[in-house]
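Asks: here are the coordinates; sequence isn't available:
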């Protein structure tokens, strides 16, 4: 019986995309190097075509390669690719709750509510700019305190970016000296890294076994539980003193919505879902943007001539007596181009977040059954050789025309697209411009004496630089 089950799981559905020959039970796990899986996807695409399949998360997944194909499928099949797969590891941590893992009616209601609520608090609007600019000042002060000595900026960047979303969801920011909050951010970074590892993959293939044995997969669950407990404390504190007529933040608004929709249990307006939705906003609003800035400073110390050109533009357009503002962005095409190139080459979510088909469908010439995991992986979009002049080089010219004006690129899709496009895109764009330009206005960044900057990465659920140190000298 067990052997039959292994064979039946191994057999691909009729007219399914091709892929490597999967072994019974373990699928394609023997083909995969988790430390470079985003690069292996490109190798598989060369061998099996731009639509191929693998068995690496338990069931088979369909992978889409290249900008044109990803765009075509994600837009034409936007409604049919609106679900998320229920992967055992994530299901055991959060169930089908939240904004990232949920599907169907509950997800639609929660996404609509989150977007409208956060817009009311300034998401994507100029009214949020003072809050980000104030955080820029705190970050600059913390970096000044390093007095030009070598330090790793990762946690400071994490804390600064996190504080912007913390004000929106919790109603307050956290001091950089708050050790408990620093530890929380470390837990999140470690959990995100472990999620992309071999043990997490095994858990999704053999949950019935891995639930019983120790290993890094257990640590992922423990780390996320600590973060959820932190969020739950914040929610409980809000429940004591919130005023529905005067909401302070996302949690207050959610609590008010719970009272309005207490009869609509399917919409997910309950305390547990509030905790997970808040967690999703908190983590998604921190991890990707801070990692982009972490890549950004690394590329500035790697290419000091590019850093100098950014600083020259900042000095000319903004000067030194006032902070950069969003109104300056249109007059700073080179700085804007550098930020976009950091996002492109930083490739923060290289595999994209997996989606699942809502019903049986056709992709190209292949038949894809309902519930199949599909991902248009972003490495193939952001490094598409038919779209980018020098895809593997750090080249701000990708985003500049012949006159030096900023130009948009269709294949610039770090936030993905379709029904599941990142809801925090506008916030991330604001933060990246304000934090990056503020940092380079105040400091010149360099590698410690005798140290050659390395662009080596570590790959978990995100693509992050290996830890590095830099020196920040006030200008």
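Replies: That came through, no problem. Here the structure is a predicted model, which means the values were calculated and not measured.

Asks: hey, let's count contacts and neighbours off CA atoms from now on
Replies: Fine.

Asks: ok, how many other residues are close to residue 261?
Replies: Here the number of neighbours of residue 261 (other Cα atoms under 10 Å) works out to 14.

Asks: Against residue 109, how distant is it?
Replies: In this view, residue 261 and residue 109 are 11 Å apart by Cα to Cα, to the nearest Å.

Asks: Okay, the nearest residue to residue 369 once chain neighbours are set aside and residue 54: tell me how far apart.
Replies: Excluding its sequence neighbours, the residue lying closest to residue 369 (Cα to Cα, 6 or more residues apart in numbering) is residue 360, at 4.4 Å. From residue 360 across to residue 54, the span is 18 Å (Cα to Cα).

Asks: Name the residue in those two with the higher neighbour count.
Replies: For residue 360 versus residue 54, neighbours defined as other Cα under 10 Å are more numerous around residue 54 (25 against 12).

Asks: what residues does the helix or strand hosting that one touch?
Replies: Following DSSP states H and E, one finds residue 54 within strand 51-55. Residues outside strand 51-55 that contact it (Cα atoms under 8 Å, 6 or more residues apart in numbering) are 16-20, 22, 27-29, 44-45, 60-65, 364.

Asks: hmm, try it at 10 Å
Replies: For strand 51-55, contacts defined as Cα atoms under 10 Å, 6 or more residues apart in numbering pick out 9-10, 12, 16-23, 25-29, 31-32, 41, 44-46, 60-66, 69-70, 205, 363-366, 373-374, 376.

Asks: ok, second structure coming up, stack it against the first:
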């Protein structure tokens, strides 16, 4: 037997041993596709992930099943009952954050999104209490969002009905709101820093869920030494941390007063309170990372959702017209839209919620790690197991929604046209790692969307015949790149296809 034959024999033996190990471990887990060495059970997923990919597997293996990524088992929770029973009823048991190599680049185990243990508990508790209990912060933020909505309308109006990509001006508005939350002031839209900041935020968020992230997580030692998109992400993270640190330093120089209610000043005051505790996690590094988390978690999802909302208005002009009629009858044309107006706008509110449901910008909830053994609907899941909730399986469940694969605002309206709250609607996740900025995001979605639709009618550019609503699947689900025409209500088309007041 030659060297090549010996090598092949050894390889076959190793693969056989690995296969037997996988089978042995597989028998103690919830059912799922048969795993093979190296590829796990990804052979059942295929090369292209779709919105209903995991739902199809759930049809075969049940609402709690095991999907192997290489030699790592991942428990998938499909459907509202499984997600609610695990994340809502057992929030602490599923509070762990897996420390993937990419997460160490993004968070270095600090802040909220990419931390565990005492750091996560202290930082999250402070963030939650600050955002929920400080009414002054909410009021000032809501006022800032109203002002940003007015500026966003002006930015769209300057195009005078010409084709535009709505994502960039929306990104600027959302980023400025977070700057106000974090530092007490927005960054001017024409400043170079804001343009650079939004570019680097996009670089970081759009890397999530890509092949580049998967490769880096699989071969971190190798990827550190070769070029690729991960290098650009590392550079963008460094820029964002530097940008935030400079703003924090400016806040430190300004000092802390009773009038200053932004997150940074409140956090700096907390650092002073915690100085006597040698074990505290309140320090400048964690402050910088928490603000990084706010930018990373609070921009891309909101931009994607608002972009989808405008695209759906183009795709459904009848719905757009109905929203505009409700806005025209319920709101004074001279008054800025405020969040309180939602109580008089049930149909508009339903359209926004339906956009969140139908766009599925977050297909899968953040991966969790069991910190304790747990039982979910009769399925035992042991400590340190990786778990992923399939949120899309809730949003597209025909048992919950009358027409799950159609854009239908009536999903959130009763027979009398009144807005209804759906318990099974979880756009911001649930459990101990649910979105902390839920209230702010809700205010932004409502105020920005209603301000835009009240000011403009959105249409396809001339020559474009069809609306492409095919999703681009990644960590955040965007629409395919598109342009639309924001036609102000006070502009009329001329014979030469121009616009006049």
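Replies: Happy to help now that I have it. Computed from a predicted structure; not experimentally measured.

Asks: rewinding a little: what touches both of residue 261 and residue 109 of structure 1?
Replies: Common neighbours of residue 261 of structure 1 and residue 109, counting by Cα under 10 Å, 6+ apart, are 267-269.

Asks: Keep only those of the contacts of strand 51-55 of structure 1 that are in helices.
Replies: 9-10, 41, 44-46, 69-70, 205 (DSSP state H).

Asks: Are any of those buried, and if so which?
Replies: Using 16 or more other Cα atoms under 10 Å as the burial test, those include 9-10, 41, 44-45, 69-70, 205 as buried.

Asks: Write the ChimeraX selection for whichever of the contacts of strand 51-55 of structure 1 are buried.
Replies: This is the ChimeraX syntax for the buried subset of the contacts of strand 51-55 of structure 1, where burial follows 16+ other Cα under 10 Å:
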select :9,10,12,16,17,18,19,22,23,25,26,27,28,29,41,44,45,60,61,62,63,64,65,66,69,70,205,363,373,374,376
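
Asks: Is the residue in structure 2 that residue 394 of structure 1 lines up against in a helix, a strand, or coil?
Replies: Taking TM-score structural alignment, the alignment pairs residue 394 of structure 1 with residue 407 from structure 2. Following DSSP: H, G, I helix; E, B strand; the rest coil, we place residue 407 of structure 2 in the coil state.

Asks: Spit out the contact partners of residue 407 of structure 2.
Replies: Contact analysis of residue 407 of structure 2 by Cα under 10 Å, 6+ apart lists 312, 315-316, 319, 351, 354-355, 357-359.

Asks: Ok, residue 412 of structure 1 next?
Replies: 67, 340-341, 343-344, 378, 381-383, 387-388, 399.

Asks: and residue 272 of structure 2, how many neighbours does it have?
Replies: Here the number of neighbours of residue 272 of structure 2 (other Cα under 10 Å) works out to 11.

Asks: so who does it touch?
Replies: Residues near residue 272 of structure 2 by Cα under 10 Å, 6+ apart: 282-283.

Asks: And it? What does it align with in structure 1?
Replies: Using TM-score structural alignment, the partner of residue 272 of structure 2 in structure 1 is residue 259.

Asks: Flag every buried residue along the helix or strand its match falls within.
Replies: Using DSSP H and E, residue 259 of structure 1 maps to helix 250-260. Neighbour-count burial for helix 250-260 of structure 1 flags 250-256, 258 (criterion: 16+ other Cα under 10 Å).

Asks: Check stretch 71-91 of structure 1 too.
Replies: Buried, per 16+ other Cα under 10 Å, within stretch 71-91 of structure 1: 71, 73-74, 77-78, 80-90.

Asks: Stretch 362-377 of structure 2 now?
Replies: Buried residues in stretch 362-377 of structure 2, counted by 16+ other Cα under 10 Å: 362-372, 374, 376.

Asks: In a markdown table, list the residues you listed along with secondary structure and distance to residue 456 of structure 2.
Replies: Output for these, formatted as a markdown table (DSSP: H, G, I helix; E, B strand; the rest coil; distance: Cα to Cα, whole Å):
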| residue | secondary structure | distance to residue 456 of structure 2 |
| --- | --- | --- |
| 362 | coil | 28 |
| 363 | coil | 30 |
| 364 | strand | 33 |
| 365 | coil | 34 |
| 366 | coil | 36 |
| 367 | coil | 39 |
| 368 | strand | 42 |
| 369 | strand | 46 |
| 370 | coil | 48 |
| 371 | coil | 50 |
| 372 | coil | 52 |
| 374 | strand | 51 |
| 376 | strand | 48 |
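
Asks: And those residues, which is closest to residue 257 of structure 2?
Replies: The nearest member of those to residue 257 of structure 2, counting by Cα to Cα, is residue 366 at 37.0 Å.

Asks: What's the match for that closest one in structure 1?
Replies: Using TM-score structural alignment, the partner of residue 366 of structure 2 in structure 1 is residue 353.

Asks: Repeat that for residue 469 of structure 2.
Replies: Superposed on structure 1 with TM-score structural alignment, residue 469 of structure 2 falls opposite residue 455.

Asks: List the contacts of the nearest residue to its match once chain neighbours are set aside.
Replies: Nearest residue to residue 455 of structure 1 in three dimensions, chain neighbours excluded: residue 465, at 6.6 Å (Cα to Cα, 6+ apart). Residues in contact with residue 465 of structure 1 (Cα under 10 Å, 6+ apart) are 154, 291-292, 294-295, 298, 346, 348, 454-459.

Asks: In strands, which of the residues you listed fall?
Replies: Secondary structure from DSSP state E places 457-459 of the contacts of residue 465 of structure 1 in strands.

Asks: among those, who's most crowded?
Replies: Of all those, residue 459 has the most neighbours under the rule other Cα under 10 Å, reaching 23 neighbours.

Asks: and the closest residue to that one other than its chain neighbours, what is it in contact with?
Replies: In space, and not counting its chain neighbours, residue 459 of structure 1 is closest to residue 35: 5.6 Å by Cα to Cα, 6+ apart. Applying Cα under 10 Å, 6+ apart to residue 35 of structure 1 gives the contacts 196-198, 457-460, 463.

Asks: Apply 8 Å and report the result again.
Replies: Counting by Cα under 8 Å, 6+ apart, residue 35 of structure 1 touches 197, 458-460.
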